[in-house]
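Visitor: sequence first, predicted coordinates after that:
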Amino acid sequence: MDELTRIPVAGDHPYDVLVGRDLFGALPTLIEGAERAAVLYAPPLKEQADAIAELLGARGVRALPIEVPDAEAGKTAEVAARCWEQLGAAGFTRTDVVVGVGGGAVTDLAGFVAACWLRGVRWVPVSTSLLGMVDAAVGGKTGINTAAGKNLVGAFHPPAGVLCDLALLDTLPAPELVAGLAEVVKCGFIADPVILELLEAHPLGPVYRDRGVLRELVERAVRVKADVVSSDLRESGLREILNYGHTLGHAIEKVEGYRWRHGHAVSVGLVYAAALARCAGRLDPLTAGRHRAVLALLGLPTSYRADAWPELLAAMRVDKKARGSRLRFVVLDGLGRPSILDGPDDALLRAAYQEVSGA
């Protein structure tokens, strides 16, 4: 294990996000007292899940590997129910623990399974993707998807700790790493402009090759999220800013049947949110244009098809931030100055989308 960075997340149930390389050895300390550990993983992560199960077994913890479908296909009520059945068959008690090994989808599912079993048992996300490290694994938001939309069923359930093992990024396919950078860019615009400067100064290739740059990006993005969720676990106020770019992003994911990567959808959502703020007179054109420039530099999509607007608007109306029939968007009043645009009229929404669609 190399140098370890501990990023604290405060609140009623404080925990640390551990950032470093080769961190599996830290897991037993986080689950001390457990006799059993369910290890949820998607098929591509079987090798890592087996290594964790072997490590836990050597420490006297009975590991129960549970394979779940990859990506968003695993975030369903049916998959969660199968997991609960296996926990019941294994005799899981309140002192036992759920470990989620994978990207954002697997950790969302693992946290939700843990939140509901016996009304809440411990869980630990072992994030294997950049997206998971900087977003899904931190903050205690767990959930599954329904036909109505993404993450509409879930629970706030802080983990016992989070492992961000940077060694797992070494073999991550380039498209997955690129997709995760969308959430990093988001953190740069809402809170830490140094992130944007790092990305602009280090074109895509060097970001991968320079472990120091990638680690700094991860740590800065995690700190942004940790600072926000420490003061607002249940998204009653400040935490909404973490949804910057997600209102349209989640709508795109739904329209695409979750075939688009989350980061790709959020990338387009960021461009839309910037256009919306500029059209509303809230954001200067230079900062709005910087969204598209940074995301394009990273190879992320910045536009979506024009004919999808009716479907996207319908999907956004069931967004978690909506209040009754009123849509609410996280926008910027300037770099690092997020705020809420409440109830924009349809003409404004369409005008902003025309910039995204190129219509």
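Guide: Yep, that arrived.
Visitor: use CA for all of it now, contacts and neighbours both
Guide: OK.
Visitor: quick one: residues contacting the residue nearest to Arg328 when sequence neighbours are not counted.
Guide: Nearest residue to Arg328 in three dimensions, chain neighbours excluded: Asp342, at 4.5 Å (C-alpha to C-alpha, 6 or more residues apart in numbering). By C-alpha atoms under 8 Å, 6 or more residues apart in numbering, the contact list for Asp342 reads Arg326, Leu327, Arg328, Phe329.
Visitor: OK, contacts around the third one?
Guide: So that's Arg328. Lys321, Ala322, Ile340, Leu341, Asp342, Gly343, Pro344.
Visitor: against Leu341, how distant is the second one?
Guide: So that's Ala322. Distance of Ala322 to Leu341, computed by C-alpha to C-alpha, to the nearest Å: 11 Å.
Visitor: next up, a structure to set beside the first:
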Amino acid sequence: MSTVAPETIDVTLGERSYPVWIGRGLLDDHARWRAALRGRHVLVISNRTVAPLYLERVAHGLDGLQWSSFLLEDGEAHKTFANVGLALDALSKLGATRDACVIALGGGVVGDLAGFTAACWMRGIDFIQMPTTLLSMVDSSVGGKTGVNLPAGKNLVGAFHQPRAVIADIGTLDSLPAREYRAGLAEVIKGAAIGDADFFTWLEQHADALAQRDETTLVQAIATKVRYKAGVVARDETEQGERALLNLGHTFGHALETAGHYTTLLHGEGVAVGMLLAARLSERLGMSAPADTQRLEQLLNTAGLPTAVPAGFDPEQLCALMRLDKKNIAGTLRLILWQGIGRAQIISGVSESDVLAVLRAATGTHR
């Protein structure tokens, strides 16, 4: 276990407030996270990639409790109602009572599905996030968004259900494949692009160190992003206003993920391309300057992230998928755009013709 004290960030939501701990060796710091368990039943939800690496370490902290595990196959395509049903069956077989806890050990798919399962069992039981990917550490593990996908689109069903604690052990990132690591950097960049121009400049200056996984730089980047998100969640937990800004690039990105059947792009890759499309749309609408778009594209490139729509995608299909986005109101497109780096805003009534023009330019399809 690391002797360096972890970063501690509090998500302040009254009686439902909780800590986010960021550091090395936290999975083995059983005294720290065991205190968040209130009952005797625990279901650990993980996947078949992560569990062989880390489940045993978590199990050592569950001595004396009645616990079991439920393992998903790896990938976004497995974030389904069917697997929620199987996870609920696992809770039933465990005899889980209202003071039971679900532990989410894995990335965003595991965290979303585990949180939704916890929200459903007996109308809501505790859960703890133990994110093992950079993307889940800086984004999906914090804020209480849970849910599953439908064939029609991503995250169309879910609930706001806050965790009891977030245990972000950066040691788990040592085993993270390079592509998954880069996908997580997209969410770090997104936070800066939305509301922190100084952090964006810092990322430009430290992009090489982040790409090389320098630990000091990495912890600072994770903590800065989590601190920003924690503040937004505290002010707007259920996304009635400001929290929607955190979805910069997501409407485009989710459409790209869905069109690719969750196999073409990782979530962070979809966000990267989506952010750039949102910047180009902002520029087309006269909201932002070309120089800001260019800085974003350069930083994404330096981070090793994709900036182009994959070949073969149809702009009309992408636009149709964007119509199903949860942020839309009264049948009109409602997008998160920006006025330049660090100045995002919610724009309602966006013209589909402008969206299509950006998508056609990005796919090389012109009419």
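Guide: That came in fine, so what should we check first? Remember, predicted model here, so these are calculated numbers, not experimental data.
Visitor: give me the TM-score for this pair.
Guide: Once superposed, chain against chain, the TM-score is 0.95 (TM-score structural alignment, normalised by the length of the first structure); 356 aligned residues with a C-alpha RMSD of 1.5 Å.
Visitor: picking that back up, tell me the buried residues within the contacts of Asp342 of the first structure.
Guide: Neighbour-count burial (16 or more other C-alpha atoms under 10 Å) is assigned, among the contacts of Asp342 of the first structure, to Leu327, Arg328, Phe329.
Visitor: closest to Lys46 of the first structure out of those?
Guide: The nearest member of these to Lys46 of the first structure, counting by C-alpha to C-alpha, is Phe329 at 38.8 Å.
Visitor: next, that closest one: secondary structure please.
Guide: Following DSSP: H, G, I helix; E, B strand; the rest coil, the label given to Phe329 of the first structure is strand.
Visitor: what do we get in the second structure for it?
Guide: Pairing criterion TM-score structural alignment: the partner of Phe329 of the first structure within the second structure is identified as Leu335.
Visitor: for that match, which non-adjacent residue is closest in space?
Guide: In space, and not counting its chain neighbours, Leu335 of the second structure is closest to Ile347: 5.4 Å by C-alpha to C-alpha, 6+ apart.
Visitor: in a strand, the one you found, correct?
Guide: Yes. Ile347 of the second structure: assigned to a strand according to three-state DSSP.
Visitor: that one maps to what in the first structure?
Guide: Using TM-score structural alignment, the partner of Ile347 of the second structure in the first structure is Leu341.
Visitor: surely that match meets Arg326?
Guide: No. With contact defined as C-alpha atoms under 8 Å, Leu341 of the first structure does not count as touching Arg326 (10.4 Å).
Visitor: what sits against the aligned residue in the first structure for Lys145 of the second structure?
Guide: Aligned counterpart of Lys145 of the second structure in the first structure: Lys141 (TM-score structural alignment). Contact analysis of Lys141 of the first structure by C-alpha under 8 Å, 6+ apart lists Asp108, Gly111, Gly154, Ala155, Phe156, His157, Pro158.
Visitor: let's have those in CSV, adding neighbour count.
Guide: As requested, the contacts of Lys141 of the first structure are exported to CSV (neighbours: other C-alpha atoms under 10 Å):
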residue, neighbour count
Asp108, 27
Gly111, 32
Gly154, 18
Ala155, 21
Phe156, 16
His157, 23
Pro158, 26
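Visitor: closest one to Arg62 of the first structure out of those, please.
Guide: Within the contacts of Lys141 of the first structure, the smallest distance to Arg62 of the first structure is 19.4 Å, found for Gly111 (C-alpha to C-alpha).
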